[in-house]
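Participant: need the 3D shape of this:
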Amino acid sequence: MAEIIVRRNGPYRVFGPIVLKDHDGNVIETKDVFTLCRCGHSQTKPFCDGTHKIIGFVDPTPAEPPAVPPAAPPPA
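Facilitator: Prediction:
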């Protein structure tokens, strides 16, 4: 099972085999552990190149899990 960790003021850290595709659906080769850019300034997008440290990237407001609406009652 894959796992993605959001690193404070840094990239997404991805663990486990996943299929990563570009906007055209082409598979992008990855390893079992890699980082994805979150600051938007990497020269190796979608991968992180450490630029977030140089530019002083700071997380926006921490993400909150989306509210899960209550389940609808089963049809009568």
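Participant: when you work out contacts or count neighbours from here on, use the C-alpha atoms and nothing else.
Facilitator: OK.
Participant: surely residue 12 is in contact with residue 3?
Facilitator: No: with contacts counted by CA atoms under 8 Å, residue 12 stays clear of residue 3, the gap being 10.0 Å.
Participant: so which of these two has more stuff around it?
Facilitator: Neighbours per residue (other CA atoms under 10 Å) separate residue 12 from residue 3, with residue 12 holding more: 18 against 11.
Participant: and for comparison, fold this next one:
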Amino acid sequence: MSNNEKVMIKINDNGSIRVTGEVELLDGAGNPFKVGHTFSLCRCGQSQKKPFCDGTHKQFQFDSAPRATQ
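Facilitator: Got it, this is the predicted structure:
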């Protein structure tokens, strides 16, 4: 990763957490997952591909749209 590149993590309304940038994603034992430059993490808890989002949140209308406070 270059010194100027920021990692961006976006909490999508009613959906996943989108991660963009060069990051390493580890499991609880410290083993790395294979990830690309951009990937989505499950927030609804229903994905069959956890920790990654598989779009299942759309099937049961997951409802969460947190906002950052200033």
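Participant: could you get me the TM-score between them?
Facilitator: After superposition, the two chains reach a TM-score of 0.84 (TM-score structural alignment, normalised by the length of structure 2), with 64 aligned residues with a CA RMSD of 1.3 Å.
Participant: against structure 2, where does stretch 31-46 of structure 1 fall?
Facilitator: Aligned using TM-score structural alignment, stretch 31-46 of structure 1 spans residues 36-51 in structure 2.
Participant: pull out the buried residues from the matching stretch.
Facilitator: For stretch 36-51 of structure 2, the neighbour count (16 or more other CA atoms under 10 Å) marks 40, 41, 42, 43, 44, 46, 47, 51 as buried.
Participant: how about those residues in a markdown table, adding distance to residue 65 of structure 2 and secondary structure?
Facilitator: As requested, those are arranged in a markdown table below (distance: CA to CA, whole Å; DSSP: H, G, I helix; E, B strand; the rest coil):
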| residue | distance to residue 65 of structure 2 | secondary structure |
| --- | --- | --- |
| 40 | 16 | strand |
| 41 | 15 | strand |
| 42 | 14 | coil |
| 43 | 11 | coil |
| 44 | 12 | coil |
| 46 | 17 | coil |
| 47 | 18 | coil |
| 51 | 19 | coil |
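Participant: would you list those in a markdown table and tack on distance to residue 28 of structure 2?
Facilitator: Output for these, formatted as a markdown table (distance: CA to CA, whole Å):
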| residue | distance to residue 28 of structure 2 |
| --- | --- |
| 40 | 18 |
| 41 | 15 |
| 42 | 16 |
| 43 | 17 |
| 44 | 19 |
| 46 | 19 |
| 47 | 18 |
| 51 | 11 |
